[in-house]
Every structure is written in C-alpha cells, then in structure tokens.
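Peer 1: predicted model and sequence below, questions to follow.
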Amino acid sequence: MTGPVLRFAPSPNGRLHLGHALSALLNFEMARDAGGRFLLRIEDIDVGRARPEFEQAIYEDLAWLGIAWEEPVRRQSEHFSDYEAALKTLKAQGLVYRSVATRKEIADEIASREAKDGKPWPRDPDGAPLYPFEPGDAPAGDAPPAWRLDMRAAIDRIGQPLSWQETGAGPDGETGEVAARPQAWGDVLVARKEVPTSYHLSVVVDDALEGVTHVVRGRDLFWSTSVHRLLQGLLGLPAPVYRHHRLILDDDGRKLSKSRRDTSLSELRAAGATPADIRRMVRL
C-alpha cells in the first residue's frame, strides 16, 4: 500500500514568509511521518510577476528548513498544454464562454448596478465583487479573450451536491464532510487573456496529474475548494482529502503577505534565526 502524496506549491512572485514555512513544514512532516511522498510545485503561471530569483530563494529557504523534495520539480509554466487540454474539455461541454471585458468595464457595470439597486453588489468569499455580466452580455471586442466558467450550467451538469472531506477546519470551524458552495464564486475565470489557465484550473489539473492525495494549505483557501470540487467533477478528476490549517497573522491580525513585503524567511535567517527558531515562531 502506497503512502499519501502531499505537495507544497508556492508562487515565485516574492520571498517566502512564516506562513509559507508553516505550510511547507506541515506538508513535509505529514508525508514523512506517514511514509508518503512530498512534492514541490512552482506555481508560476503569473508570468508577469514570477521571477527566477524568487524561485531560487524558495529552494534555498526550504533546504535551510531541512525540507527535502522529489525531483523534478513541476513548474506550471512548462505545462500549459495540460491546462489547454482541460480547457478544451470544458469548451466541448459548453460550460465556458469568452470574456473580453476590461477591469474598468467590469467595475463600471458593478457601480451602475449598485447605483440603480441602491445596495452593494454581491461579493465572493474573498470579498471581491462577482462578475456582473451574463454569458453573451459582456462588451464585445477583438482582444484576446479570457474564459469564464458558466457557473449555473456547470452546476446543472454535475446534477448533485458536491462536498469534500476536511480534516482541518474552516473559518467557522467547518470540518468532516463539508458541502461545497461553488455558486458563491459566480462565473470564475478558468483561463486568462495572457495564459491558457487560471489558479483554479491549474491546481486541480496538477493535483490529479501528480497523484496528490492530501491537500494541506492555509485556511484562506478553504472556500476555494468549492470551485475545485466542481472542476474535479466536470473533468473526471479524483478529489483529494483536504486540510486547511491556521494562518500566521501580523500584529494587526492580517495574514502575512508577500505583496506587503512582510518579513521574509531569508531576512530572518540573515538576522540570525535558526530553523528551530522558525518552528517556534509558527508554533510547531
């Protein structure tokens, strides 16, 4: 009997911080203790922000923490054909549609509807406004399209409630068998204008192709699992067991962020911190 397969999948658009250390250590030690496999994936589909120096820093930080991974490392930018094949499947099912609306056009439409209705436009679980156009109603144009999932059609195609097995806990303590709520996300992007995929599509394809059996990641991605379960169902992909762990917060109660340049592992190392210090700081 083979052991579990776990993965750590950072994006090389900044330096790793304590939140990444917690996730990487949990995945590595869970795989090691269960006699399983630990994979490293570089999620570099954001070609405009991914940097080679940040990817190299990921390897250095993880090695310093005592984490070892299997080779070769999967780099998403080298596997666009896998995501194109999945997108082709969704197109064949009639479940995606072209979208050339700009951010300004989307924002203007939302503002117009809020002014007309006198109430805020619905938001997704991350707090972002839902896409306001129906399939076929968005502005037309000759620009390269993004592709959006027709959420209502996709849910109708599945035809039954979706759920996932949660061994951690959600924001409100949800655990065990959790009912998926993909409709809360509206018509999500499955491919962007500049690359033939999105986070949601690539992550489910990668997990299936790599045989990942257990997904261990931060609680901020808890409700994203609803979209992932829907895509897994549409594409005929297996569903891993999920564990969403606590987040590392700053002094203001916000999760750590590369975009705000919160203190990185490399900065802590340069200041004299040891791997044991990092474990204490993330309460392991």
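Peer 2: Noted; the coordinates are in hand.
Peer 1: C-alpha only now, for contacts and for neighbours.
Peer 2: Will do.
Peer 1: how many residues are close by Gln56?
Peer 2: Other residues within reach of Gln56 by the criterion other C-alpha atoms under 10 Å amount to 12.
Peer 1: then the one 5 residues further on?
Peer 2: Residues within reach of Asp61, counting by other C-alpha under 10 Å, total 20.
Peer 1: ok, Glu109 next?
Peer 2: Look at Glu109: counted by other C-alpha under 10 Å, it has 16 neighbours.
Peer 1: one more structure, for comparison:
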Amino acid sequence: MKLGLIGCGKMGRALLEGALTAGIVEAQDVYITSRTEKTRQSVAKELGVNPLASNTELASIVDVAYLCTKPNVSKIVLLELAETPESLDNTLIISAVAGLKLEAMESILPDSARVVRCMPNTPSLIGKGAAAYSTGSNTSDLDASTTGKLLGSVGSVIEVDESLMDSVTGVSGSGPAYVYTFIESLADAGVLKGLPRAQALELATQTVLGAASMVAETGLHPALLRDMVTSPGGTTITALKALEDHGFRSATIAAVEAATEKSKELGRN
C-alpha cells in the first residue's frame, strides 16, 4: 500500500505513525504534503517519508490519502484535487476534518470519488485512540476494511452511519478533554484534603486509567462495576450523592450535547 498524508498536524502524524508502527505501510511508500516546506521537510526527515509540494501529485501516487487539514483549508484542498480528476481514479480519501460531511466532499470531487469520513481522538498519539468512520456512496467493502485497519493501528475503531458522526465527535472526539478536566478536579480535591500535588495527580490518573480498563477488560456495565465499589452507608455512596447533587451526570450529558451541536454547525459552514 502507498499512503498519503495531506496536512502534517498532530492528528495526521498520529495516524501516519500508527500505520508505520503497525507495519501496514513502509516509510518509503508514504508521501506527505503540508502548507509549509519547513514542516514537510522536517516530518519527512524524522519519519523517513517522501515530501511533496503538490496535493494532486500525492493523490496520483498513493492508494489511500488521509485528509487532515484545518476545516477552513479542507475545501480548498478538495477543489484543488477536483481540478485533476484523473489523480483520484485509484485513490481512497479518508477525511479526519471535523464537521466535513461526505456529501460536501462528494459534491466537490469527481462523481466517482471514493471518500470516507472519520473522527479519531488525541489518545491516538499514544496508540490508545477511539475512532469511528462512515463510508461514502462509491466506497467498497475493501475500502471499509482498509479504513478500519488503518484507524485500528492507533486504537479501537467502529463503523457508524454518518448521521451519528456528530455524536461521535461529542463523545470521543471531544471526550478526552472532559476526562482531563475530571482528573485535574480529582487531583485538586486531593490537594484540598492534604495530599501533595504530585501524589494527588498520580492517584487520580491511575484511578481513571484503572477504572476505564475495568470497563474495557471485564465487559461489565459501568453501573455494575460502580455497585461493586459502593457499600451501604459508606464513603462511596455519600460521594456519589454529592456528585448527583452538583449535577455531575447532567453536566456531562450537556457537554456532549454542546459538542455535538457545534460539530453540526461546523458541517453547515
């Protein structure tokens, strides 16, 4: 497989490095573009891949091209690619651009263009990502399998109907920020109650990591695992009541709703 990357930001690099580490593609078969020559030369030197100045040249060479630009740049790139439709004859485009719909991509690109929309998240940087993808009208089962393999190289991956992609953004795309805020708050509470900052942060981080691993590895519902920690009249049920009294659950749901609506808004622009 020959793989391309349009846009060398953190997410694009994470997806690329995941494919390289997993052995899905070799460095000599990877081609990258970036808005600045300095960036593409730097990434090319670090990873041993091939830098190109032209997005259309990249598309004409590779089998799969990740589109990982900023939302305000993505349509410019798509219009550029559309000017040379023959460059896309054998190329699958996988977009990780927030809010960019399949319909919008297909309306710009040639009628036969094969496109996929995906939403990874930042833990992909350490191979612990959660991603979802939706396929366009011209994609094949092989295209879906290829997408799943590539995204799976940086974490877990699911295929969803595109109507759910904005919800994916709200849950897992933006979700790491909610978890970081919770870890910070948990550590702050420990400091308030006398723990040294470093120890409080270590305890909070490992507690979240361990609890998430319990859900993932046991397959048990979070409510059941929570009940296993919650003794009648004990400290945990008292703490859970305090969380409910302060709107913890409703605040989390509101955050996901807000991020979902923002993603829809980006898709309308």
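Peer 2: Okay, I see it. This is a predicted model, so every value here is computed, not measured.
Peer 1: any idea what the TM-score is?
Peer 2: The TM-score (TM-score structural alignment, normalised by the length of structure 2) is 0.30; 115 aligned residues with a C-alpha RMSD of 4.8 Å.
Peer 1: could I get the full set of strands for the stretch 101-250 of structure 2?
Peer 2: Taking DSSP state E, counting those that start in this stretch to define them, one finds strands in the stretch 101-250 of structure 2 at 114-119, 129-135, 155-159.
Peer 1: show me what the helix or strand hosting Val227 of structure 1 is packed against.
Peer 2: Here Val227 of structure 1 sits within helix 224-235, counting by DSSP states H and E. If contacts are counted by 3 or more C-alpha pairs under 8 Å, 6 or more residues apart in numbering; DSSP states H and E, helix 224-235 of structure 1 sits against helix 80-92, helix 151-158, strand 163-166, helix 199-209.
Peer 1: among those, which is nearest Arg41 of structure 1?
Peer 2: The closest of these to Arg41 of structure 1 is helix 199-209. By C-alpha to C-alpha, the value is 8.8 Å.
Peer 1: what's the angle between the closest one and helix 80-92?
Peer 2: 110 degrees (axes from the mean of the first three to the mean of the last three C-alpha atoms, to 10 degrees).
Peer 1: helix 199-209 of structure 1 vs helix 224-235, what angle?
Peer 2: For helix 199-209 of structure 1 against helix 224-235, the angle by the same axes, to 10 degrees is 60 degrees.
Peer 1: all strands of structure 1, in order?
Peer 2: If DSSP state E is used as the criterion, the strands of structure 1 fall at 5-8, 37-42, 74-75, 96-99, 146-149, 163-166, 176-179, 189-191, 214-218, 241-245.
Peer 1: make TSV from those strands and add distance to Ala270 of structure 1 and mean neighbour count to it.
Peer 2: Output for the strands of structure 1, formatted as TSV (distance: least, C-alpha to C-alpha, whole Å; neighbours: other C-alpha atoms under 10 Å):
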stretch	distance to Ala270 of structure 1	mean neighbour count
strand 5-8	24	25
strand 37-42	24	21
strand 74-75	28	17
strand 96-99	46	22
strand 146-149	42	22
strand 163-166	37	18
strand 176-179	41	14
strand 189-191	39	24
strand 214-218	26	22
strand 241-245	28	20
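Peer 1: indicate which one of those is closest to Ser23 of structure 1.
Peer 2: Closest to Ser23 of structure 1 of the strands of structure 1 is strand 214-218 (C-alpha to C-alpha; 6.1 Å).
Peer 1: what is the closest one packed up against?
Peer 2: Strand 214-218 of structure 1 packs on strand 5-8, helix 18-33, strand 241-245, going by 3+ C-alpha pairs under 8 Å, 6+ apart.
Peer 1: what are the buried residues along the second one?
Peer 2: Buried positions in helix 18-33 of structure 1, judged by neighbour count with 16 or more other C-alpha atoms under 10 Å: 18-28, 30-32.
Peer 1: TSV for the helices and strands packed on helix 224-235 of structure 1, including distance to Asp277 of structure 1?
Peer 2: Formatted as TSV, those follow (distance: least, C-alpha to C-alpha, whole Å):
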stretch	distance to Asp277 of structure 1
helix 80-92	39
helix 151-158	45
strand 163-166	30
helix 199-209	31
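Peer 1: on that earlier part again, okay, the strands of structure 1 in JSON lines with distance to Thr225 of structure 1 next?
Peer 2: What follows is the strands of structure 1, written out as JSON lines (distance: least, C-alpha to C-alpha, whole Å):
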{"stretch": "strand 5-8", "distance to Thr225 of structure 1": "16"}
{"stretch": "strand 37-42", "distance to Thr225 of structure 1": "18"}
{"stretch": "strand 74-75", "distance to Thr225 of structure 1": "21"}
{"stretch": "strand 96-99", "distance to Thr225 of structure 1": "19"}
{"stretch": "strand 146-149", "distance to Thr225 of structure 1": "15"}
{"stretch": "strand 163-166", "distance to Thr225 of structure 1": "8"}
{"stretch": "strand 176-179", "distance to Thr225 of structure 1": "10"}
{"stretch": "strand 189-191", "distance to Thr225 of structure 1": "14"}
{"stretch": "strand 214-218", "distance to Thr225 of structure 1": "10"}
{"stretch": "strand 241-245", "distance to Thr225 of structure 1": "8"}
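Peer 1: thank you kindly, that will do.
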